[in-house]
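J.: Predicted model and sequence below, questions to follow.
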Amino acid sequence: MTLHTSIGRINITDQVISKIAGTAAKATDGIVSMTAGLVDGAVKHLSGKRMMKGIQVKISDAMVSVELRIIVQHGLKIHEVCHGLQRNVREAIEQLSGLTVAEVHVRVEGLSLS
């Protein structure tokens, strides 16, 4: 994404937005991990630096759409955890990048029993 200012351009890559979203997800209560999706019938868990693997970012016309694939802690209200995640991701991206978040889609791919 390229933003034009009075003194030049600012380029923000999808990877930067993905890192912001991953950091916000990691800080959200009830999120155990991100997933890269189903691999050979098992969920592949990711964390730390590789957390962006469970995140897809699309930027167009200074509007950001994010999709996150997550594992939620068992025993918590999934809809509340996901709503908190959506709010945290939107706030973090908008505050740190200056871009507007149009959508934050969450796909719950599993529950952690530990």
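T.: Thanks, I have it.
J.: From now on I want contacts and neighbour counts done on CA atoms only, so please keep to that.
T.: Noted.
J.: Give me the longest strand you can find in the chain.
T.: The strand of greatest length in the chain, counted in residues with DSSP state E as the criterion, is given as strand 100-112.
J.: mind listing the strands for the protein?
T.: 2-5, 8-11, 31-39, 42-46, 55-60, 63-73, 100-112.
J.: how far does the fourth one sit from the chain's center?
T.: The gap between the average C-alpha position of strand 42-46 and the chain average comes to 16 Å, counting by CA atoms, centre = their mean, to the nearest Å.
J.: cool, the last one as well?
T.: Remark: strand 100-112 is offset 7 Å from the chain centroid, using CA atoms, centre = their mean.
J.: what's R69 in contact with, if anything?
T.: Taking CA atoms under 8 Å, 6 or more residues apart in numbering as the definition of contact, the neighbours of R69 are M34, T35, A36, G37, G54, I55, V106, R107, V108, E109.
J.: The structure to be compared is supplied as follows:
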Amino acid sequence: MSDTITGTLSVSNDVIADIAGYAALSCYGVVGMAEQLQGAESVRLLPGQRLRKGVLVTSDEAGLRVDLHVVLESGVNMKSVCENLSSAVAFTLQEIAQIDPAKLSVGIHIEALKNRLG
């Protein structure tokens, strides 16, 4: 019973940021999203309902860029976590928002390392 509906899908940058933030939180090694505090050298770990503050979404002729500002768990292999994170966010955005992966780039910014229990 799957009918194809013609038309276009328009998704706001805020919705894309929310989707990317929740996809990031589901990845191993990610403690949370981070917000850079203005005028300070420190970052703040964001609660679940404010994840989009840790995600910057920009678009141009080349496509869509999603920059994630994350806090990782201490002791994890950062390269592996970042590769997994980038892949998971791209897959989730492709599945939910129908974003072409060829026109999507994901940037990972590690803002802090933290013990999950501390």
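T.: Ah, there it is. All values derive from a computational prediction rather than experimental measurement.
J.: Save the strands of the first structure as JSON lines, and put in distance to T23 of the first structure too.
T.: As requested, those are arranged in JSON lines below (distance: least, CA to CA, whole Å):
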{"stretch": "strand 2-5", "distance to T23 of the first structure": "22"}
{"stretch": "strand 8-11", "distance to T23 of the first structure": "20"}
{"stretch": "strand 31-39", "distance to T23 of the first structure": "11"}
{"stretch": "strand 42-46", "distance to T23 of the first structure": "13"}
{"stretch": "strand 55-60", "distance to T23 of the first structure": "11"}
{"stretch": "strand 63-73", "distance to T23 of the first structure": "12"}
{"stretch": "strand 100-112", "distance to T23 of the first structure": "15"}
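J.: related to what we said a few turns ago, now the second structure: which of the contacts of R69 of the first structure match?
T.: Counting by both residues aligned by TM-score structural alignment, their matches' CA atoms under 8 Å, the members of the contacts of R69 of the first structure that carry over to the second structure are M34, T35, A36, G54, I55, V106, R107, V108, E109.
J.: picking that back up, so what touches the longest strand of the first structure?
T.: Judged by CA under 8 Å, 6+ apart, the contacts made with strand 100-112 of the first structure from elsewhere in the structure are 32, 35, 37, 43, 62-74, 82, 86, 89-90, 93-94.
J.: Identify the spatial nearest neighbour of the residue most central in space within the second structure, chain neighbours not counted.
T.: When the second structure is reduced to its mean C-alpha position, the closest residue under CA atoms, centre = their mean turns out to be A20, at 3.7 Å. What sits nearest to A20 of the second structure in space, not counting adjacent residues and going by CA to CA, 6 or more residues apart in numbering, is V89, at 5.5 Å.
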